[in-house]
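K.L.:
Turn this into a model:
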Amino acid sequence: MTKQELHRGRLIDHIGLVVRDLAASKAFYAAVFDVLKIPMGGSDAHNIWADELFVSTPGSEEVQGQLTGRHHIAFQAQNRAMVDAFHKAALTHGGTNNGAPGERPYHPGYYAAFVLDPDGNNIEAVFHGEAERSATSVRIAF
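P.N.:
Here you go, the predicted model:
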């Protein structure tokens, strides 16, 4: 039998979903995360989160910009230059600017760019600043 190996934690930085009713979504995700033994990371007036899934209201500061289908995916970048290159490549190949490269107020060193893909999804590349990682990815073998 061939062994399969996966690496997690290298591509997706976070995923954001925008919802109409945060209270209903909080009840839903709290229940399913409880069953799956995934702790809720917290909540505030406009957001709930667990691990790298963020569920937000349309009024959340984190999901501002042109109203889209409101699917949001953030890819990890290795440095600021990579964020800049992502933005340029996306615009050259059919994307629409939804936030030029620059620092964001989410935490010190958060450098990101946002584009709308051809279907209107909000796609981000983010570099969180210089940091030491315990591993480049999580290796899963089965």
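K.L.:
okay, CA-based contacts and neighbour counts for the rest of this
P.N.:
OK.
K.L.:
Just give me the longest helix of the chain.
P.N.:
Longest helix of the chain, by residue count under DSSP state H: helix 22-36.
K.L.:
quick one more, to check against the first:
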Amino acid sequence: METQELHRGRLIDHLQLVVRDLAASKAFYTAILPPLGVPLGGEGKDYFWFDELFVSSADSDAAVGKLTGRHHLAFQARDRAAVEAFHKTALAHGGTDNGAPGERPYHPGYYAAFVLDPDGNNIEAVFHGEAKRSAPSVKVTF
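P.N.:
Take a look at the predicted model:
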């Protein structure tokens, strides 16, 4: 099936990963997300977050004492260079290669890289190719 149209926006409000080793996960995500333009949002003794990604230890009140299973998360990248920087940085900070940067067959221009984080989650950075956006991001103000 050929993709005719893609919609990007606030489809997901937030994701939570409950991890075995919070320090290892924090070191990993603190290294890989800034090359994609995503800064650390905040942290506490048993959690941290980046925008819509919330990561906590099993003893966090939000975790109910259970680890999450293996997930696939994909972060948008602004260009191919950001995908490559993400992959290189992830490997240098505890990630395991799960697909080097390159074109994928999902649709023309789909350029991505995949790594496994310290808990085995499949983390992707993807650049969908040159496109015109109506805005660089959605801004929600409460």
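K.L.:
one step back: in the second structure, what residues pair with the next helix or strand after the longest helix of the first structure?
P.N.:
Next in sequence after helix 22-36 of the first structure, counting helices and strands by DSSP states H and E, comes strand 42-43. Against the second structure, there is no aligned range for strand 42-43 of the first structure (TM-score structural alignment).
K.L.:
and the helix or strand following strand 42-43 of the first structure, what does it pack onto?
P.N.:
Note on strand 42-43 of the first structure: by DSSP H and E, the next helix or strand toward the C-terminus is strand 47-50. Using 3 or more C-alpha pairs under 8 Å, 6 or more residues apart in numbering; DSSP states H and E as the contact test, the elements touching strand 47-50 of the first structure are strand 42-43, strand 53-56.
K.L.:
Of those strands, which is nearest residue 17 of the first structure?
P.N.:
strand 53-56 (4.9 Å; C-alpha to C-alpha).
K.L.:
which residues of the second structure does the closest one align to?
P.N.:
The aligned range for strand 53-56 of the first structure is empty, by TM-score structural alignment.
K.L.:
Report the distance from the strand ranked longest in the second structure to the chain centre.
P.N.:
The single longest strand within the second structure, with elements called by DSSP state E, is strand 96-103. Distance of strand 96-103 of the second structure from the chain centroid (C-alpha atoms, centre = their mean, to the nearest Å) equals 14 Å.
K.L.:
mean per-residue distance, it to the first structure?
P.N.:
Superposed on the first structure, strand 96-103 of the second structure shows a mean distance of 0.4 Å to its aligned residues (mean C-alpha distance after the TM-score superposition for the first structure).
K.L.:
List the buried residues in stretch 28-37 of the first structure.
P.N.:
Of the residues in stretch 28-37 of the first structure, 29, 30 count as buried by neighbour count, 16 or more other C-alpha atoms under 10 Å.
K.L.:
neighbouring contacts of the helix or strand just after the longest strand of the second structure?
P.N.:
Following strand 96-103 of the second structure in sequence order, the next helix or strand is strand 111-116 (DSSP H and E). Contact with strand 111-116 of the second structure is made by 80, 83-84, 86-87, 90-91, 95-104, 122-129, as judged by C-alpha atoms under 8 Å, 6 or more residues apart in numbering.
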